[in-house]
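K.L.:
sequence first, then the predicted structure:
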Amino acid sequence: MFGLVVKFVLKDQASAQGFDALVAETLPKIRQSEPGTLVYAVHEVDGEPLQRVFYELYADRTAFETHEEQPHVMRFLEERGQYLESFTVDFLNLQDAKGVAR
């Protein structure tokens, strides 16, 4: 399995609303059309209203690459920048888990 964590810091409250709307448009399409995307969890950070954390888990690296090529994901990647102060990405290799068949 292949995963990543992305931490987004948004510019301001208006940017947070725009970013959340973009996520709300994108996530249903991920659910519907990406069987190799096992987990795509979007989190608000308690006490940090301008931060969002994504946890993504894919069946393998190929599933992640397929995800990145989807039109709805490409649109998200193109449009997210207008809302962001910064972001970081950490790539993960799953060692063990509850709730995910290995």
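P.N.:
Looks like it came in fine. Numbers count the residues shown, from 1 in each chain.
K.L.:
make it CA atoms for all contacts and neighbour counts henceforth
P.N.:
Noted.
K.L.:
the helix or strand hosting residue 24 packs against which elements?
P.N.:
In the assignment (DSSP states H and E), residue 24 maps to helix 13-33. With contacts taken as 3 or more Cα pairs under 8 Å, 6 or more residues apart in numbering; DSSP states H and E, helix 13-33 sits against strand 48-58, helix 71-79.
K.L.:
included below, for side-by-side comparison, is a second structure:
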Amino acid sequence: MLTVVAKIRAPKGKGDALAALLKEQVAAVMQAEPGCIVYRPHRSTKDPDVFVFYEQYKDDAAFDAHRKAPHLTAYRERREREGLTEGKAEVEIFRSLTD
């Protein structure tokens, strides 16, 4: 099992718009990706423009399918077009020590 933790930041004042897009993305991922076990965004309680994703995939193939999914491409394109993130995402991938 793979766990992905990703942190992204919205430009000041665009946190609500990014939150709405993230909720749409969750629905698309969970509907289209059977290998995705958890896909959950979280919003900072200190800074409403900071978000962390917690994702789990059953295996490497499921994570690879996620990265190539058309809905992920569409999400990224919309995020860019609408200027909903700033800076580079911080992404860390973990492999489970137990099954």
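P.N.:
Happy to help now that I have it. Every value quoted in this text rests on a predicted model; they were computed, and no experiment measured them.
K.L.:
rewinding a little: now render the helices and strands packed on helix 13-33 of the first structure as a markdown table, adding mean neighbour count.
P.N.:
Formatted as a markdown table, those follow (neighbours: other Cα atoms under 10 Å):
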| stretch | mean neighbour count |
| --- | --- |
| strand 48-58 | 18 |
| helix 71-79 | 14 |
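K.L.:
between these, which gets nearest to residue 90 of the first structure?
P.N.:
Residue 90 of the first structure sits nearest to strand 48-58 of all those, at 9.8 Å, using Cα to Cα.
K.L.:
now whichever helix or strand comes after the helix holding residue 24 of the first structure on the second structure. Mean distance?
P.N.:
Where DSSP H and E defines the elements, the next helix or strand beyond helix 13-33 of the first structure is strand 37-45. When the second structure is overlaid, strand 37-45 of the first structure sits 0.7 Å from its aligned residues on average, using mean Cα distance after the TM-score superposition for the first structure.
K.L.:
what range in the second structure matches strand 37-45 of the first structure?
P.N.:
Counting by TM-score structural alignment, strand 37-45 of the first structure pairs with residues 36-44 of the second structure.
K.L.:
and the contacts of the matching stretch?
P.N.:
By Cα atoms under 8 Å, 6 or more residues apart in numbering, the residues outside stretch 36-44 of the second structure that reach it are 19, 22-23, 26, 29-30, 49-58, 62-63, 66.
K.L.:
quick one: that stretch to chain centroid distance?
P.N.:
The chain centroid and the centroid of stretch 36-44 of the second structure are separated by 7 Å under Cα atoms, centre = their mean, to the nearest Å.
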